[in-house]
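Asker: Predicted structure and sequence below. I'll ask about it afterward.
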Amino acid sequence: MNIAQTSAARSATKASVQNLTVDQLMSNAQGLVAGLAKRAAKTEELRKLPDETMAELYEAGLMRIITPKRYGGLEMDWPALPEAARIIARGCASTAWIVAVVGGHSGIVGRCPKAIQDEIFEAGPNQLFATGSAQTTGKLMKAKGGVTANGIWRFASGCDHASWIMVNGDVLNEDGSKSGRAVRVVVPAKHVEILDTWHVAGMKGTGSKDLNFNNVFVPEKWLVDGPSNFQANPPGAEVNSECYLYDVAFGAYFSSWLLGPVLGAAEGAYEAYRESTKGRVSAMMPNSPAQLHTVQERLAESYCELEAARALYDKHNQFLHQRGMERRNIKPDEFIDSGRERTYIARLCHNLVHRLVRQMGAVGIYDTNPVQRFYRDLNVMQNQVALNWDVHMMNFGRRQLGLPTGMERLDNPPPERTPWGATNGKARSG
């Protein structure tokens, strides 16, 4: 069900949401945490966000964080998006993923040509964009006046509530050969079939199902050049000129909004463990778990890792914000650094929660235990390509040793485009 145009969602009027400050937005997020935690089991059972959760997210302004202001969005700088998701994740990591990842897709749209933005947001600012991020059998065949899409794209988080679908791919000639053109396709969600494939161990509520395109014709006006959409100075940069997220090269930001759900899930797990352990009585031992030295020691060690993750998260976000304010692109070496920091934050968060789960004994195996849910969610989030330990650590290690990474875009990057704002008076100190 698309909640974007329901009466509950419309109650978040353009004026009331658009006037939110960052502090007010974070307060709105905090106000939802307790309810999301109570609803977490239902969210897992549904394998998508409940309708009431989506309505709350719209009402709180959490799905408009980087929606362009000209269309009723908040158009906030980094790191408002991951930080709001971090708060939400303390109650439900799946909901936080929708805020960060799916909510972040409105920033991709804000980089598109103005005509596309105008038509998308004509129905109002509460538009939700689900993206089939993994092209499996999906093909985009050249057709008269556009392309025809067929096949499957996977991992479309939030697709059950989406108003629009986006997928990427190379345009193929009639003989199946590549035309040399890579595009992002934007289509109304009603034209795409959702396949019920999201039966998973964690992050169940994201509803990241497969999308099936059955001979869907996409007119030329809805084809966005893929590379230029993520490079500096995309078509939307001059249209939405005040916010650097629509202007500078987008890759590092796109990969880093995952950190909010990851860190917030670790914080939620730590607090749930600490609170439950305070009053827990052991059925097998004379002392309560809180009296055990091993429990105290492991709690302290996990807290140290949590503090380290927080510090690295803040450093990482400050760097991205500074580069954006200066209207400077992230260089290939800096992108490698960003990947190393992202994956290390995720590893710290996973490790600290794993330690707590091991200490819980049999109590930790029940689905009703929130620590167990957070742990499963962290396991799944770690598998996202932007947080892949082996890839990003190997890239950094090879660079340290003077070796190529083996990735063309890092070893031999294309000529850099200058952000629009860098030459039009928008650069500021970070």
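Answerer: Nice, I can see it. Fair warning: this is a prediction, and the values are worked out from it, not measured in the lab.

Asker: Could you use CA atoms for every contact and neighbour count after this?
Answerer: Will do.

Asker: how close does residue 116 get to residue 20?
Answerer: Shown here: residue 116 relative to residue 20, a distance of 26 Å by C-alpha to C-alpha, to the nearest Å.

Asker: wait, residue 271
Answerer: For residue 271, the distance to residue 20 - C-alpha to C-alpha - is 29 Å.

Asker: any chance you could map the strands in the stretch 1-150 of the chain?
Answerer: For the stretch 1-150 of the chain, the strands defined by DSSP state E, counting those that start in this stretch occupy 129-132, 134-135, 139-143, 146-156.

Asker: now the helices for the stretch 101-250 of the chain?
Answerer: In the stretch 101-250 of the chain, the segments counted as helices under DSSP state H, counting those that start in this stretch are 103-109, 114-120, 226-230.

Asker: neighbouring contacts of stretch 328-348?
Answerer: Identification of contacts with stretch 328-348 by C-alpha atoms under 8 Å, 6 or more residues apart in numbering yields 232, 248-249, 252, 256, 259, 262-263, 305-306, 308-309, 312-313, 316, 323, 382, 386-389, 392-393, 395-396, 410-411, 413, 418-419, 422.

Asker: okay, now the one to match up with it:
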Amino acid sequence: MTITSDSRPETSATPGENFIAIAQSLVPGLKDRAEETELLRKLPDATVEELRAVNYVGAAMPARFGGRDLGFDVIGRASADLAEGCPATAWVAANCALHTFMLGYFPLAIQELVFGDTGVTPFIGNGLKMSQAKAQSAPGGYRLTGRWDFSSGIMHADWTMVAAISDVGPKLFLVNKSQFTIDDTWETHGLRGTGSHDTVVDDQFIADEFVLNLQSLGDGTAPGLQVQTNPFYRVPIFSLAAGGIIASLIGAGRQAVQIFEERALVVPGGWTGVFGATRPGLQVDLADASASLATVERLHWSNLEEIKEKAENDLEITIDDRVRWRRDQTFASVRIAEMVQKLFASSGGQALQWKNPINRAFRDATAASHHIGVQPDLVYPAYSKVRFGVDPEYTVF
């Protein structure tokens, strides 16, 4: 099914509720195309068309450019719903929505150039790993060279944002698709449909107005912030950046619970053909998994509501808030990945089939939990050090 701008399921509900309803309307088609998405190692054209038609990646885009100007509390819930259909699609959609929001940090003239008046919101990729990138200041800008792996959604990107260490400090560069190439490297265990290939830039000139100090994303000094009205621009970006990861994990977790429950009722297992629903061990597994998922979801949505309240009321966001939110995002990742793995392990030999839906949910959840932004050995110590009054050192929070 193709959703067009004229067929959006808009109602008299709030803009946020409308957007969530739109996301839910896309789920059946995403489920139907989940296997195709894996095989293509990118989003199918039909999926990209649907996301563009409903302006999904423009969810937090400024209204002056035709965006929805929504908050990440809404985008998080909508993306978790998308992920029930396809976690890889939700991963790309949520992250591109974040990057479109991040364009608002750039000067207004750059926002006007990129958003333009075409009525089509650009897909913006990203690459923040700086170890294989370098930039040298030059008259009027920088010469940029580098390779960025894990570039989710880059196959559909009109622009990308990449980070690099320059001779005058770490910078964020906005790069047009005419200035980068894509190296096909994404042969992975899970989230194959994200098409997170390598982005390559070879000695390209990037003008100053397309460059930000990386620090400005967290300290409120980015030039574009002067014209923004969305209160979520008051939130340090690293408090929001893991939202797409958690949404994809929640969707994969919901998939796994639903599939496990349905198959236990209708698929005979073992040598005797006993239905899983009658086995006490599987009964325990389902109860434990559903409780774990419900607990994680309550924690995650509660934190997003807290972030929203602080942003809307211009309340101080302390370092304690930031490390706690990052701790909870990481906790959610760990717990959902463990829960899905347990359901996969309890699903018997049939779950080993690559096309089995619970196999895909397991692989996608495992892949999502491997993101560097939700690694306990990096995030948890920062929380504990702040609580102990020690310099946290790790600054991505």
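Answerer: Thanks, I have the structure now. The model shown is predicted, which means the values in this text are computed figures rather than measured ones.

Asker: before we move on, back to that, I'd like the strands of the stretch 1-150 of the first structure written out as TSV, with distance to residue 104 of the first structure and mean neighbour count added.
Answerer: Below are the strands of the stretch 1-150 of the first structure laid out as TSV (distance: least, C-alpha to C-alpha, whole Å; neighbours: other C-alpha atoms under 10 Å):
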stretch	distance to residue 104 of the first structure	mean neighbour count
strand 129-132	9	27
strand 134-135	17	16
strand 139-143	24	22
strand 146-156	13	21
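
Asker: What does residue 378 of the second structure correspond to in the first structure?
Answerer: For residue 378 of the second structure, the aligned residue in the first structure is residue 391 (criterion: TM-score structural alignment).

Asker: and the next element down the chain from the helix or strand harbouring its match?
Answerer: Per DSSP states H and E: residue 391 of the first structure is located in helix 389-400. Using DSSP H and E, the helix or strand that follows helix 389-400 of the first structure in sequence is helix 408-411.

Asker: Can you list the helices and strands that that following helix packs against?
Answerer: Helix 408-411 of the first structure is packed against helix 332-360, with contacts defined by 3 or more C-alpha pairs under 8 Å, 6 or more residues apart in numbering; DSSP states H and E.

Asker: Would you check the span in the second structure matched by the helix it packs on?
Answerer: The aligned range for helix 332-360 of the first structure is 319-347, by TM-score structural alignment.

Asker: Ok, stretch 203-222 of the first structure next?
Answerer: Under the criterion TM-score structural alignment, stretch 203-222 of the first structure matches residues 191-210.

Asker: now the end-to-end length of the matching stretch.
Answerer: 30 Å.

Asker: Now the buried members of the contacts of stretch 328-348 of the first structure.
Answerer: Buried subset of these (neighbour count, 16 or more other C-alpha atoms under 10 Å): 232, 248-249, 252, 256, 259, 262-263, 305-306, 309, 312-313, 316, 323, 382, 386-389, 392-393, 395-396, 410, 418-419, 422.

Asker: Look up the closest residue to the aligned residue in the first structure for residue 22 of the second structure, ignoring the ones flanking it.
Answerer: Structural alignment (TM-score structural alignment) places residue 22 of the second structure against residue 28 in the first structure. Leaving aside its sequence neighbours, residue 28 of the first structure sits nearest to residue 60 (C-alpha to C-alpha, 6 or more residues apart in numbering; 5.6 Å).

Asker: Cool, thanks, talk later.
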